[in-house]
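# from the sequence below, what's the structure:
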Amino acid sequence: MMAPGTPAAVGKRGVMDRRTFVAATAALAGGAFPGCARTQPFRPRHRGAGHDDDRPAPPSGLAIWPGPPPGGGGPTGREHVSASGAVTRVAIPRLTVLRPARPNGAAMLIAAGGGYRRIEVQKEAMPAAGWLASIGVTAFVLTYRLPPEDWAAGSLAPFQDAGRAIRTMRGQAGHLGIDPRRIGVLGFSSGGHLLGMQTACAERLDYAPVDALDRESGRPDLTMLVYPIVTLEPPYQHTSSRRVLIGDHPTPVESARWSVQTHVHSGLAPFFLAQAADDPVSNPQNTAILQAACESAGVRVERHLFPTGGHGFGLGAPGTQTVEWPAMAESWMRRERFV
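The predicted structure is shown next:
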């Protein structure tokens, strides 16, 4: 199990400092699979009258595979966490669980971006987990396999992890203290592509079933994508995501197959989209294309395009309107009766 952080290491918004994050990540990555798979039974934290400490419980770890991931392979050596908290050399895909002080039963799977070459866990995922915990949502941060790191599954590796993560959350909902009918996803940048594809292709299983968890639904009940990569088709194909997943010279069929909008159909979870108009990485047409696909398929969608903010603003770039998106998302989740 992931080494728990101390209560003092988690601020009121639930953001771990880098030292705690590195220690927790290293502990899980270095542990055996059976140890990673065990989690403590969920027990709500009851607080006495007048107690104003709303900090979440220390983060814990949850493996998503009972053994090596499908196909095997992967990086050698220890997992690496950069000075900014970006993760590479992921040998054990997993979930980091941040439980609210006052859980409401809703759960959110979070995937940070990084162009499928790294995972910006500390910059994007952990602040988002802290925000969600502050409104009662149990957050599950996904550390997923990276295709360039020699996995036999290749480009399918992170998608296998995302689907398995949702099935694990749903299959262990009672143990985790979450509602299996209120499992949402939140993706940033390439993490938005990952979870957008998972939303649109939720019941696809890209590996031989491992255990009973693979009989669970991989469908999220709600999807939030922030400055996501949506399409890998021209003229918006100049991204690391496209190069990593399908190479420099994909066929039109490949480009379409790996684009989220291609797979949007009726019956999907509702979408919340947020992006800045001056995004230099993910052209704002990405969210416009997804919005149009949702509207055409009769899928509920809400899109917010902010004048400035660039790319990679996480919970919002100071001095720009992007700082408003978490409050907008909370209001939207309440309208969707998710929280």
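# from now on I want contacts and neighbour counts done on CA atoms only, so please keep to that.
OK.
# contacts for the helix or strand encompassing residue 242, please.
Assigning secondary structure by DSSP states H and E places residue 242 in helix 240-246. Helix 240-246 has contacts (Cα atoms under 8 Å, 6 or more residues apart in numbering) with 115, 116, 117, 147, 148, 155, 190, 229, 232, 248, 254, 255.
# the structure of the following sequence is requested for comparison with the preceding one:
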Amino acid sequence: MIDRRHALLGTMAAGLSVGVHAQAPPPARIGRRRPRQPDPTETIELWPDGAPGSPSRLPIEVVEDRATGDAVADRAVHGIARPRMVVFRPARPNGSAALVMPGGGYARIVVDREGYEIARWLADRGWTVFVLFYRLPGDGWAAGPDVALSDAQRGLRLVRSSATRFGIHPDRVAAMGFSAGGHVCGDLATRFAQPIYAPVDAADRVSARPDVAALLYAVQSMALPLAHPGSRALLLGPSPTPALERAHSTAANVTSATPPCFLVHAEDDRSVAVDNSLAFQSGGDKGRRRGRNASVRRGRARLRPEPRRRQTGGVMADPVRRLVPRTRPWLTNFACDHSASYRKSRKRAAPLPAEYRPGRSIRNPPRTLW
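From the prediction side, this is the model:
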């Protein structure tokens, strides 16, 4: 596991479509600041005829500019009425895809820090990345606490069903989520087969199971005192029943069908307690589904960016340099050695270091990995 909000990079939403490829503009800038790199222009609507179960009054999408001074872009968006994926295409695709789910406490979507920054970083390394703008449960959608999961299922199915169009392998589609987006990702990894929306087209006959999942300082439990209070209230309401809490606690839903998961969390996280990730790991042990996790003793201090963050290629340099050494072996192993057909045609990736064996907690990951 590793660290957290202030020190993290972004997360990105995935986009593909079947049949008609609808285009929707990404969030506009607000305030005086512009992103230091142009926003991507390729977006894909998840629902061709509009999102199902809409409230009587659709939410109004609003973009906040949360950066101060000369800090890098830090936009957040709320009121998602058109769930969609924003596509980051690599110059040299490696055949792997990632569906990225930014966090925001189920109150907003963190566009840059937990979306576009990590998407650009992955795309620079050959990944085709889709940043998911999912609907928020507090906006009155009929699916209630399952509304974000329905968008994640639909998004992953669209990615996989459009593998030829994007030059990716359908058996090399990863999911990655941060904070509350990590809860969406954990829900997808454990409840990918649960029917929560009526099929729309042929894409919905494709599996929504990610081949691997990365849960970064993820909200996992919905039971107090472990639950993140804000995410719990927005997802389940002020007084959820124990049964509802358990149904939406990802650790309780881990089975042998859950894909391999990589957990990243700081032990000193004051926003989402590290016990969330430990509970998911314990659930994986019970479900006989082992994952890899790496932790740091005081992650916030080790990973916090400098006050004046310099940028390299549009990505916050310090968080990337500190976080990626822990995730890079996992990413490399998946990208280069996951698919049986790919293994036959390409050079086998270097094995993961012994310190990263399943179930092992790493307090001081080796720096030589970067």
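# care to give me the TM-score?
The TM-score (TM-score structural alignment, normalised by the length of the first structure) is 0.79; 292 aligned residues with a Cα RMSD of 2.9 Å.
# list the buried residues in the helix holding residue 242 of the first structure.
For helix 240-246 of the first structure, the neighbour count (16 or more other Cα atoms under 10 Å) marks 240, 241, 242, 243, 244, 245 as buried.
# do the same with stretch 203-215 of the first structure
For stretch 203-215 of the first structure, by 16+ other Cα under 10 Å, it's 213, 214.
# repeat for stretch 257-268 of the second structure
Buried, per 16+ other Cα under 10 Å, within stretch 257-268 of the second structure: 258, 259, 260, 261, 262, 263, 264, 265, 266, 267, 268.
# ok, the contacts of helix 240-246 of the first structure vs residue 76 of the first structure, which is closest?
residue 148 (12.6 Å; Cα to Cα).
# grab the nearest non-local neighbour of the counterpart of that closest one in the second structure.
Under the alignment (TM-score structural alignment), residue 148 of the first structure pairs with residue 138 of the second structure. Leaving out its chain neighbours, the residue that sits closest to residue 138 of the second structure by Cα to Cα, 6 or more residues apart in numbering is residue 234, at 5.5 Å.
# so where do the strands sit in the stretch 101-250 of the first structure?
107-111, 138-143, 183-188, 222-226 (DSSP state E, counting those that start in this stretch).
# so what does the residue nearest to residue 138 of the second structure match up with in the first structure?
So residue 234 of the second structure corresponds to residue 244, using TM-score structural alignment.
# now residue 289 of the second structure
Checking TM-score structural alignment: residue 289 of the second structure goes with residue 299.
# is its match in a helix, a strand, or coil?
Classification of residue 299 of the first structure by DSSP: H, G, I helix; E, B strand; the rest coil places it in coil.
# so residue 127 of the first structure sits against residue 15, correct?
Yes - using Cα atoms under 8 Å, residue 127 of the first structure makes contact with residue 15 at a distance of 5.3 Å.
# ok, the two, which is more surrounded?
Using other Cα atoms under 10 Å, the more surrounded residue of residue 127 of the first structure and residue 15 is residue 15, with 22 against 18.
# my guess is that one contacts residue 126. True?
Yes - counting by Cα under 8 Å, residue 15 of the first structure touches residue 126, with 6.0 Å between them.
# quick revisit: let's have the strands of the stretch 101-250 of the first structure in a markdown table, adding distance to residue 168 of the first structure and mean neighbour count.
Shown next, in a markdown table, are the strands of the stretch 101-250 of the first structure (distance: least, Cα to Cα, whole Å; neighbours: other Cα atoms under 10 Å):
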| stretch | distance to residue 168 of the first structure | mean neighbour count |
| --- | --- | --- |
| strand 107-111 | 11 | 30 |
| strand 138-143 | 11 | 28 |
| strand 183-188 | 11 | 27 |
| strand 222-226 | 17 | 26 |
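# now these as TSV including distance to residue 282 of the first structure?
Converted to TSV, the strands of the stretch 101-250 of the first structure look like this (distance: least, Cα to Cα, whole Å):
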stretch	distance to residue 282 of the first structure
strand 107-111	16
strand 138-143	21
strand 183-188	11
strand 222-226	10
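# tell me which of the ones you listed sits nearest to residue 57 of the first structure.
Distance to residue 57 of the first structure, taken as Cα to Cα, is lowest for strand 138-143 among the strands of the stretch 101-250 of the first structure, at 10.2 Å.
# that closest one packs against which elements?
strand 94-98, strand 107-111, helix 126-134 (3 or more Cα pairs under 8 Å, 6 or more residues apart in numbering; DSSP states H and E).
# compared with the second structure, how much does it deviate?
For strand 138-143 of the first structure, the mean deviation from the second structure after alignment is 0.3 Å (mean Cα distance after the TM-score superposition for the first structure).
# now do that strand against strand 94-98, angle only.
150 degrees (axes from the mean of the first three to the mean of the last three Cα atoms, to 10 degrees).
# mind listing what the match of residue 148 of the first structure touches?
106, 107, 144, 234, 235.
# need the max-distance pair from those.
Top of the distance list for the contacts of residue 138 of the second structure (Cα to Cα): 107 and 144, 13.8 Å.
# how about whichever residue in the first structure pairs up with residue 147 of the second structure: what's its closest non-neighbour residue?
Residue 147 of the second structure maps onto residue 157 of the first structure when the alignment is built from TM-score structural alignment. Nearest non-adjacent residue to residue 157 of the first structure, counting by Cα to Cα, 6+ apart: residue 145, 5.8 Å away.
# what is the burial count for that neighbour?
33.
# what's the distance between it and residue 335 of the first structure?
34 Å (Cα to Cα, to the nearest Å).
# and if you look at residue 127 of the first structure?
23 Å.
# and if you look at residue 216 of the first structure?
For residue 216 of the first structure, the distance to residue 335 of the first structure - Cα to Cα - is 26 Å.
# got the contact list for residue 178 of the first structure?
105, 106, 107, 138.
# how far off centre is stretch 267-285 of the second structure?
Offset of stretch 267-285 of the second structure from its chain centre (Cα atoms, centre = their mean, to the nearest Å): 17 Å.
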